[in-house]
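> what shape does this take:
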Amino acid sequence: MSRRFYANFLRLPIVLRTLFLALSAIIFFGALIHIIEPSTFPSIFDGIWWAIVTTSTVGYGDFAPETIPGRIAGIFLILTGAGFLSFFFVNLATATVTRQNAYFEGKVAFKGMGHLIIIGWNERSREIIDHLSNGGPNKQIILIDETLESNPMPSKLHFVKGRANLDETLIKANIFKAEKVLITSDQHKDELHADMFSILTLLTIKGLCPSVHCIVEVLTTEQMANAKRAGADEIIQSNVLTSFVMVNSITAKRKIPSIIELLRQLDGGKLTLSAAADNLIGKSFKEASSLLLAEGILIVGIKRGEETFVNPSHPFIISKDDQLLEIIR
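Below you'll find the predicted structure:
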């Protein structure tokens, strides 16, 4: 029994072990001084009070041993109890600093739920985190990256250091309770290898938690099909978007506001995709636009199956399963 207790005691964190020894010394010497000098220390509580004051401060003077045996007990208390108590506070401070450093270095697991996991640290990730933190939806953000040495934005996110295609890293980010995952492309790799790494990460995520919503950035058109096979819920072709903005700027006959500026106007969830209401089914796109415009909603297109029709020509009749691409004022 004693061996089992000793083995279990050694498994405790050093802070708890030191606290246990300090409290044991205080209780032991508090009871001992009551036995040695019952007139000076009428109760065990008085003895424990004296032991606590003696080990933690220089003593208040309200209780003090008067006999030689009592003073010898006080000497041993100072040598043992005060030492254990001081050692406890040193270890407590060390553990606190170690825990804080581990948090900044991405070694602490995340315990929350309903969070957003962003994989990869780059300028796009920074913009997304800034937007979500400043006026965006109030959501906890977890950043996974293997290149960073410490948390780049401690006040805005929880950092987990490691490779995103390893189960251990994803479990540390609590992938099972995550709401969404955004996989950004690694700009340090060539486009093909960056896409392959993103798809491998996607496969790992879906293998652990098939239900989590995954958004994947893909650079090459050829890897679109593989991303879909791997289970991507949404695919963002960043190169296509960038090329479109550049082509628009080149071919425009007159100077118009940058598309980036136009997109910023849609910031904050103003551009939405919603199912067609019952009162709009069977009506033309023009009629539906007029009805919703009175409510401050502008329809810019219709999503029908896998196809999207932007500003469709008249007459375009809205069907039951159509989705409306809307800009909300």
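
> going forward, measure contacts between C-alpha atoms and count neighbours the same way
Fine.

> does Ile235 touch Ile215 like I think?
Yes: counting by Cα atoms under 8 Å, Ile235 touches Ile215, with 5.8 Å between them.

> the more surrounded of those two?
Ile215 (20 against 16; other Cα atoms under 10 Å).

> I'd assumed the more buried one was in a strand, is it?
Yes: membership of Ile215 in a strand is supported by DSSP: H, G, I helix; E, B strand; the rest coil.

> what about the residue minimising distance to the centre of the chain, distance to Lys303?
Of all residues in the chain, the one closest to the mean position by Cα atoms, centre = their mean is Ile142, 3.1 Å from it. In this view, Ile142 and Lys303 are 32 Å apart by Cα to Cα, to the nearest Å.

> show me what the helix or strand hosting Ala102 is packed against.
Using DSSP states H and E, Ala102 sits within helix 68-104. If you count contacts as 3 or more Cα pairs under 8 Å, 6 or more residues apart in numbering; DSSP states H and E, helix 68-104 packs onto helix 14-36, helix 44-56.

> for the comparison step, fold the sequence that follows:
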Amino acid sequence: MHFVLRYVNQMLRLSNGLIAILTVAFVLLCSLIAYWIEPDTFETWFNSLYWVMTTMATVGYGDYYMKTVPGKLFTIFLYLFGIGLLSLVIGKIIEAFSNVKLRRETGKVNYRGSNHIVVITWNKKAHSAVEELISSDPELEIVIIDENEKLPYDHKKVHYISGDPALETTLEKAGLSKARAAIIFADERSQDISLVDGKTLLIASSIERLAPDVHTTAEIMSEKHISNFRYVKVNDFILSHDAVSNLVVRSALNEGTIDLYMQLISRQHGDDLYEVGRKPQWVTYHDAFLDLLQQGATLIADRNDLGINRKLQEKIPADARLFVVCDPGTYLRISGKEIL
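Next up, the predicted model:
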């Protein structure tokens, strides 16, 4: 009994790779020994290999079995050591899967994909943003970066990286250089607005240094810090408190319009704002406006210019970015992505 326990303890200390090699060697050697002991029983080495595998797996179909005394003694040996070895291997496999799951939940597994969205700093606004992203595109991969020790949002398309988002090593683990965009939310755990924006600015500068081509959107707490974010070339920034204030004012001045604004900033309900590609037959804004209108969409802007309805006769520039308001089905049809 003491020998068996010592044998088990020694096996448990071995690395997974070495255990795999020993298991394969043990099975092949036992197959050769079984065939050497009773060649007439097995006829071929493959049959002896099959018998060893079914015996170690405790299946025991009975189509092959040892008939001689040496063969039966070898079978007893295989029971004692083979079944234990296979159980150890199965235990190691289960342990490996458990470790992978634990590492994923604790944010220690690097992300290997591309064209994903990186969401930095977890809070209620980040939670809403992730749900909005999933609603907009169920196939979109999202990587969350935060300093929490556990996965904050459990979803098959959401990956988590635990660490300081201002460090390049953390951003590299999130596959930032291959990302489609990065969204930085203000870390409101600090009461000092300057410190909050300072951390956001540090993260933005790290992103700019590591992946300057990635579109970056940052949440800013104070308007006086905007110039600093422009200096590090943040593509877009949102003033946290101003966004809510502006919606409240619009609601107060124009009763019943808040639902319209909510539809434009969320893809979960009603019509939404979409970017459409320019078609060759569209020479002027008027051409695009009429064509889109016939398809059920309303052209409202070229980039941030909402006044194109006053210059419909002007030619559409080569670098135009046209935005329309329509429902998801109409957008898919216009963009040629409709599922037939």
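
> before we move on, the earlier item: in JSON lines, list the helices and strands packed on helix 68-104 of structure 1 along with mean neighbour count and distance to Tyr6 of structure 1.
Shown next, in JSON lines, are those (neighbours: other Cα atoms under 10 Å; distance: least, Cα to Cα, whole Å):
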{"stretch": "helix 14-36", "mean neighbour count": "19", "distance to Tyr6 of structure 1": "11"}
{"stretch": "helix 44-56", "mean neighbour count": "21", "distance to Tyr6 of structure 1": "25"}
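
> which among those is found nearest to Phe159 of structure 1?
Closest to Phe159 of structure 1 of those, according to Cα to Cα: helix 14-36, at 26.1 Å.

> give me the mean distance between the closest one and structure 2.
By mean Cα distance after the TM-score superposition for structure 1, the fitted helix 14-36 of structure 1 averages 1.9 Å away from its aligned residues in structure 2.

> so how far is Asp278 of structure 1 from Pro315 of structure 1?
For Pro315 of structure 1 relative to Asp278 of structure 1 (Cα to Cα), the value is 19 Å.

> isn't there a strand covering Ile144 of structure 2?
Yes: counting by three-state DSSP, Ile144 of structure 2 falls inside a strand.

> correct me, but it touches Ile120?
Yes: using Cα under 8 Å, Ile144 of structure 2 makes contact with Ile120 at a distance of 5.9 Å.

> anything in contact with each of these two?
Residues touching both Ile144 of structure 2 and Ile120 by Cα atoms under 8 Å, 6 or more residues apart in numbering: none at all.

> what is the burial count for Val130 of structure 2?
Count around Val130 of structure 2 with other Cα under 10 Å applied: 21.

> element containing it?
Val130 of structure 2 belongs to helix 124-136 when assigned by DSSP H and E.

> list the buried residues for that helix?
Residues of helix 124-136 of structure 2 classed as buried by neighbour count (16 or more other Cα atoms under 10 Å): 126, 129-130, 132-134.

> excluding chain neighbours, give the residue nearest to Ala288 of structure 1 in space.
Counting by Cα to Cα, 6 or more residues apart in numbering, Ala288 of structure 1 lies nearest to Leu280, which is 5.9 Å off, once chain neighbours are set aside.

> contact partners for Asn235 of structure 2?
215-217.

> map it across to structure 1 for me.
Matched to structure 1 by TM-score structural alignment, Asn235 of structure 2 sits across from Asp233.

> quick check: its match vs Cys214 of structure 1, distance?
5 Å.
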